[in-house]
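Engineer: here is a sequence with its predicted model. Questions after.
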Amino acid sequence: MVSRKLLWVVVILVILVGIGAILVNECSYFGGMGASMTACSCSGSEVLLYDRTASDGPRKTICLGIVRSVDCHQGPGGPLIACAEP
């Protein structure tokens, strides 16, 4: 028989993993070398994963919250373009 304490720990862990799966989303991505750029508006905290744009490399952030909108640009500061479907 499984103890109640262990059962509660498993239930809480499953709930936390579910909340994390819902609230952690890819936000901004820039591939570098003139590639298109995806930017978002995050209602939470935007966290920088890596930034290699100084050498014209990729940049990626994640949103810890809810993504309100997503914009796609031709490049950093470029005109808006249609976003590609994932």
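Structural biologist: That came through fine. Residues are numbered from 1 along each chain as shown.

Engineer: for the rest of this, base every contact and every neighbour count on C-alpha atoms.
Structural biologist: Noted.

Engineer: only the buried residues of the helix or strand containing residue 17, if you could.
Structural biologist: Here residue 17 sits within helix 4-23, counting by DSSP states H and E. The neighbour-count check on helix 4-23 (16 or more other CA atoms under 10 Å) flags nothing as buried.

Engineer: tell me what that helix is packed against?
Structural biologist: If you count contacts as 3 or more CA pairs under 8 Å, 6 or more residues apart in numbering; DSSP states H and E, helix 4-23 packs onto strand 59-73.

Engineer: and the next helix or strand past the strand it packs on?
Structural biologist: Heading C-terminal from strand 59-73 (DSSP H and E), you reach strand 80-81.

Engineer: residue 64 against residue 46, yeah?
Structural biologist: Yes. Using CA atoms under 8 Å, residue 64 is in contact with residue 46, at 6.2 Å.

Engineer: the structure to be compared is supplied as follows:
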Amino acid sequence: MSPSTFPDDSLIGVVKSARSYLGGPLEALAFWSAVFLPFCLLGLFASGFDGPTDYFVFTALVVANVAAVVIGHDYRQ
């Protein structure tokens, strides 16, 4: 590929700037979410699964927990 087919350098600069500005708080939020989301899962297990909505909530919480672990794994290292 030629360099002219890459996205605009200003867009790349904006993305890098946003990541450097939001990276720390986002990692912190993800880390602490990864710590507390399993307690929500325990509460869901304790109350039982009554219908399809509970299974959807369970799946959403597991996906959110995995995403939080991936995003927040470098927090304070």
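Structural biologist: Happy to help now that I have it. What you are looking at is a predicted structure, and each value in this text was computed from that prediction instead of being measured.

Engineer: need the TM-score between these chains.
Structural biologist: Scored against TM-score structural alignment, normalised by the length of the second structure, the superposed chains reach a TM-score of 0.26; 36 aligned residues with a CA RMSD of 3.9 Å.

Engineer: residue 70 of the first structure: neighbour count?
Structural biologist: Residue 70 of the first structure has 13 neighbours, counted by other CA atoms under 10 Å.

Engineer: for it, which non-adjacent residue is closest in space?
Structural biologist: residue 40 (4.3 Å; CA to CA, 6 or more residues apart in numbering).

Engineer: surely the one you found and residue 25 touch.
Structural biologist: No. Counting by CA under 8 Å, residue 40 of the first structure stays clear of residue 25, with 10.3 Å between them.

Engineer: any shared contact partners between the two?
Structural biologist: residue 67 (CA atoms under 8 Å, 6 or more residues apart in numbering).

Engineer: what's the neighbour count on residue 39 of the first structure?
Structural biologist: Residue 39 of the first structure has 18 nearby residues by other CA under 10 Å.

Engineer: that one should be in a strand, yeah?
Structural biologist: Yes. According to DSSP: H, G, I helix; E, B strand; the rest coil, the state of residue 39 of the first structure is that of a strand.

Engineer: surely it and residue 26 touch.
Structural biologist: No. In this structure, residue 39 of the first structure is not within contact of residue 26 by CA under 8 Å, at 9.7 Å.

Engineer: what touches both of those two?
Structural biologist: Common neighbours of residue 39 of the first structure and residue 26 (CA under 8 Å, 6+ apart) do not exist.

Engineer: please, where are all the helices along the second structure?
Structural biologist: 9-47, 52-72 (DSSP state H).
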